[in-house]
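Novice: Have a look at this prediction, sequence included:
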Amino acid sequence: MTEAEQNAIREIQHVTGLAGGAYAVIEGGSTRTECFGYADMETCRPVTERSFFDIASNSKAFTTMLGAIASGEGRFDWDAPVREQYPEFSMLDEYAAAHMTGRDLACHRSGLARHEFMRARVYTSIADMARRTRYMELSRGFRESYEYNNHMFIVLGHVMERVYGRPWRELVLERIARPLGIEMRFRGRDCDFSGLDCALPHRPDGKGGAYRCAYADNVVAGPCGGIRTNLLGMIAWLRCLLDSGAPLCAAQAFQALLVPNVPTESEGGHELLCSYAMGWRTSAYRGKRLVYHGGAIAGFQSHVALFPEENKGIVVLLNTSSTTGAAILRDLLLDELCGAAPEPVAPRLSAWRRSMAENSALLEKVHAGTMPDSEACTWLCGTFFHPAYDDFTVAERDGAVWLDYGNFHAPVRVTEDEEIIACEEDPVPDYMKLRRMEGGLFVETSDLAMWLPFRRVE
């Protein structure tokens, strides 16, 4: 571990409470690995190269790799309408549904709003989640612009299931993990992790420490963010990427995944020409073509990045979410690969502190609020349904008014500015805001600046 890496990790841990992590740097035929911190802070069990991490959105590239394999076999065309493989595919915008292609799904230009909140709370199947697309509101026009969208990768995963007639999990194991020798598990209540060296999920407490949190465990998120593996597995994956997809697919099919499709905003001071390809971001970094992607889910962060023309790449795995640690380490390692002096860590950690302070301000605002009065309870209390989101319940109990939606449970408060909000007690809280509508409630969630209609069913 270089001195710059040691100093950065020490500073990140001090400020954010980062529990632990592992990373690898590949340069040509050489590989350097580093592990630090704890897989479990409560027992001080260390992170190892075999510790399993959620890689979150870095799972997307495995789903598009299935598309590359299918394309090379003549089973799938990225530019053919999705309905050729999945005839029932439907959206609120019929034109978008009829013209949607695999490329549109994979590069975030479908026009669909993000709809993140429900995915962690509706436990069904990949096929059922794809079916629910027909009820989900759009936030912009079809192919109008980029908007990151996990849900459409679930749809793409289901398209792969239709192509091969096999579950997405089986396809990833058979066509990717086993040929590369990757130890792999998946997010889901049905997965057995007993006997495995697992890095456990942690979240920052906002005071320089971290605490154990629950795994994200919804199987429907597999194609967009449901893979768990270890550093050794990610090294095998990175070497496959640096070898243009060999031995999984032909180089031409793999390179098609890296072609920019839609421009995106810059995510760093050195990045130019930022675009989204298919399961990958692309940009110029210190004059070199960079292909990369990040991942974040409850308790985990990850980054994969490569300079394809130079046969160099890095992977970063952390078991603490809601920190800026993975991005800081990514850029530090890339700078070292470029022979450049690393950027100072302090400004980015200061920005992280400010974001945590904003979260604290929201919690203080909610705490200062009051319980809804009896008149408000007449229209707030009940069970409310949306065909994509299923239902949630608002009810009086234990001297308060509570909102229950899947694994989300929070008291309903009325703030000083008359917002009605149910907010988690967490340094990085999820929340649901409520407004009255005829026959039900409008709901705005912490991930979506859009009021969704839920009709009263009880």
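Specialist: Cool, the structure landed. All figures in this text were calculated on a predicted structure; none of them were measured in a lab.

Novice: Could you use CA atoms for every contact and neighbour count after this?
Specialist: OK.

Novice: first vs last residue of stretch 394-410, how far apart are they?
Specialist: 10 Å (CA to CA, to the nearest Å).

Novice: ditto for stretch 257-265
Specialist: 19 Å.

Novice: Determine how far that stretch lies from the middle of the whole chain.
Specialist: Chain-centre distance of stretch 257-265: 18 Å, with CA atoms, centre = their mean, to the nearest Å.

Novice: what's in contact with it?
Specialist: Stretch 257-265 is contacted from outside by 64-65, 68, 107, 109, 145-146, 273-282, 291, using CA atoms under 8 Å, 6 or more residues apart in numbering.

Novice: hmm, 6 Å instead?
Specialist: For stretch 257-265, the external contacting residues (CA atoms under 6 Å, 6 or more residues apart in numbering) are C274, S275, Y276, A277, M278.

Novice: mind listing the helices for the stretch 101-250 of the chain?
Specialist: Assigned by DSSP state H, counting those that start in this stretch, the stretch 101-250 of the chain shows helices spanning 102-106, 126-131, 151-164, 168-172, 178-180, 222-225, 231-242.

Novice: Same list, these, but as a markdown table with distance to W402 and mean neighbour count please.
Specialist: Formatted as a markdown table, the helices of the stretch 101-250 of the chain follow (distance: least, CA to CA, whole Å; neighbours: other CA atoms under 10 Å):
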| stretch | distance to W402 | mean neighbour count |
| --- | --- | --- |
| helix 102-106 | 37 | 26 |
| helix 126-131 | 27 | 20 |
| helix 151-164 | 28 | 24 |
| helix 168-172 | 37 | 18 |
| helix 178-180 | 46 | 14 |
| helix 222-225 | 30 | 28 |
| helix 231-242 | 42 | 21 |
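
Novice: Okay, one more to line up with it:
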Amino acid sequence: MLQHETLASWMTDIDDKRKAWQVPGCAMAAIQGTDVIFCEGFGHLQKEAVKRVSPQTLFPIASATKPFTALGLAMLAEDGLLDFDTPIQAYWPEFRLYDAVATNRTTVRDLLCHRTGLPRHDLIWYHTPFSRAELMERLRYLEPVKDFRAAYHYQNLMFTAAGCVIEQVSGRTWEQFTKDRILKPLGMESTYFTLADAKKAGALAWPYMSQEKQVVEVPYLNNEAIGPAGSMISTIEDMTKWLLYQLNPQAITHAHLLSERRHDELRTPQLFSGSQPAWYPEIPITNAALGWFVQIYRGERVIYHAGNLQGFSSLVSILPERQCAIVVLSQVDNSRLPAVLTYEAVDRLLGIEQIDWHARMTEEAEKEERAKLVKSSRAECKQGSVLRSSCIGTYRHPGYGEVSISAADDNYYMSFHDLRFLLSPIEANRFLASYEETYQLEIPITFHTDHTGTAVSLSAKMEPTIGAKEIIFTRV
């Protein structure tokens, strides 16, 4: 255990880093063996507010939800109700993907390690009006960019499908199953699945995003439709219970949720994920496991999962051989603060020379900002190309749903879900649809006309992954 003076210095350092990254509030915990070294809140729930973040403050944990879904499936496998390598259609006959091979052969293992070949297609669920069941129905209309099992592609929709397998096999909703079989046995009584329940239950941190080097408040995002992929909301205090279980899964107090063999299987690398920047020599390799990622950091195995959601960032990390774990819950989407605090915490806990991750990632963030300015597609926009009134109307794709083109105040707009994009001309029949209220989204679109010049369809680059085809919306 660290000395009191050392711990006090560490707490000061965490708060200094929080301020440097312009994060209004965060919470962090570190564990060694069965001891919680610290579990603290830093900053405030809201900018310039009085109420401080505490160990009981609620934060959306975003994709750090995924290991809970993976654990639930492993528990059903332990019960003999499913097998990770049996095609999903054996449990869920209605499951369909774009091609017959993937439809017939996709297994739980494929879903949990992101190897179906389907790119993210996150816009289909962002601000979606669709239910979880409707999203799953629409999977069959989304084209892959790689052959089945040929490559890693991080996927929220496929993890949502993994949660639906739990529902098909257990006869309970994913939420109820996770609460009954995981949260209750671990004593995680302050963890929720919906914003409504979290707001009623206690102090919920406010969402913030970085825009033009400023941190601004944004609306909460309801992502319950993809719940198994990222809807859980928890406290740093509850997350220490999750980490204590991860470090000591066979302890009597954990009621043997899972056998050691299956627990280890979830942490076994399945394929190279290529998710770590190559300029970090301390992290030579990162792999996707089952609901987790596995990397080598300075010679040590680290099991981890990050989470990013509109307004929030999180990072859960476990070093099983060293019996230590760290969790950071934070405001500000896509913030590097959780990674900075985590890697520097690992260095402290291992008693090795400190790397200045704060300086490294600050430089990385600055390079990223400069690259955005250089690559901005806005430079392509031209004057003189005018959108014809014949393009105004509604267009539909069986997976993505509807987009509408309208005119107002001498401008043209594209509406998708409840997002409104401004249309700027690029060249004849080509426009850039831009949205800036939260994320900065830029989608090139092209109108396709018949012999009379009337638009009959539009194609839009809804999925930015290299190799992903444009989505064709047909006029209705």
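Specialist: Cool, the structure landed. Just so it is clear, the structure is predicted and the values come from calculations on it, not from any experiment.

Novice: Which members of the contacts of stretch 257-265 of the first structure occur in helices, if any?
Specialist: Among the contacts of stretch 257-265 of the first structure, no member falls in helices (DSSP state H).

Novice: Tell me the one among those nearest to L441 of the first structure.
Specialist: Y276 (35.9 Å; CA to CA).

Novice: What about Q211 of the second structure, how many residues nearby?
Specialist: 14 (other CA atoms under 10 Å).

Novice: just F68 of the second structure next, same as before
Specialist: 22.

Novice: ditto for R261 of the second structure
Specialist: Counted with other CA under 10 Å, R261 of the second structure comes out at 8.

Novice: S314 of the second structure corresponds to which position in the first structure?
Specialist: Aligned counterpart of S314 of the second structure in the first structure: S302 (TM-score structural alignment).

Novice: List the contacts of stretch 136-149 of the first structure.
Specialist: Against stretch 136-149 of the first structure from outside (CA under 6 Å, 6+ apart): A96, H108, R109, S110, G111, L112, A113, R114.

Novice: F272 of the second structure -> the first structure?
Specialist: Using TM-score structural alignment, F272 of the second structure lines up with P263 in the first structure.

Novice: Can you name the residues that contact the counterpart of W292 of the second structure in the first structure?
Specialist: Using TM-score structural alignment, the equivalent of W292 of the second structure in the first structure is W280. Going by CA under 6 Å, 6+ apart, W280 of the first structure touches Y292, H293.

Novice: about what we covered before: what's the PyMOL line that selects buried ones from the contacts of stretch 257-265 of the first structure?
Specialist: Those of the contacts of stretch 257-265 of the first structure that count as buried under 16 or more other CA atoms under 10 Å are selected in PyMOL with:
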select buried, resi 274+275+276+277+278
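
Novice: Out of the contacts of stretch 257-265 of the first structure, list just those in strands.
Specialist: Of the positions in these, C274, S275, Y276 sit in strands, assigned by DSSP state E.

Novice: Of these, which is the nearest to E42 of the first structure?
Specialist: Y276 (39.1 Å).

Novice: which residues of the stretch 251-400 of the first structure fall in helices?
Specialist: 251-255, 325-338, 346-367, 374-380.

Novice: do you know which of those lies nearest D192 of the first structure?
Specialist: helix 325-338 (27.1 Å).

Novice: quick one on the thing from earlier: pick out the most distant pair among the contacts of stretch 257-265 of the first structure.
Specialist: Within these, C274 and M278 form the most distant pair, 13.2 Å apart (CA to CA).

Novice: and A351 of the first structure, what pairs with it in the second structure?
Specialist: So, by TM-score structural alignment, A351 of the first structure is matched to E364.

Novice: A400 of the first structure too?
Specialist: That one, A400 of the first structure, aligns with N411 by TM-score structural alignment.

Novice: F421 of the second structure versus its match, what's the distance?
Specialist: Relative to F421 of the second structure, N411 of the second structure is positioned 11 Å away (CA to CA).
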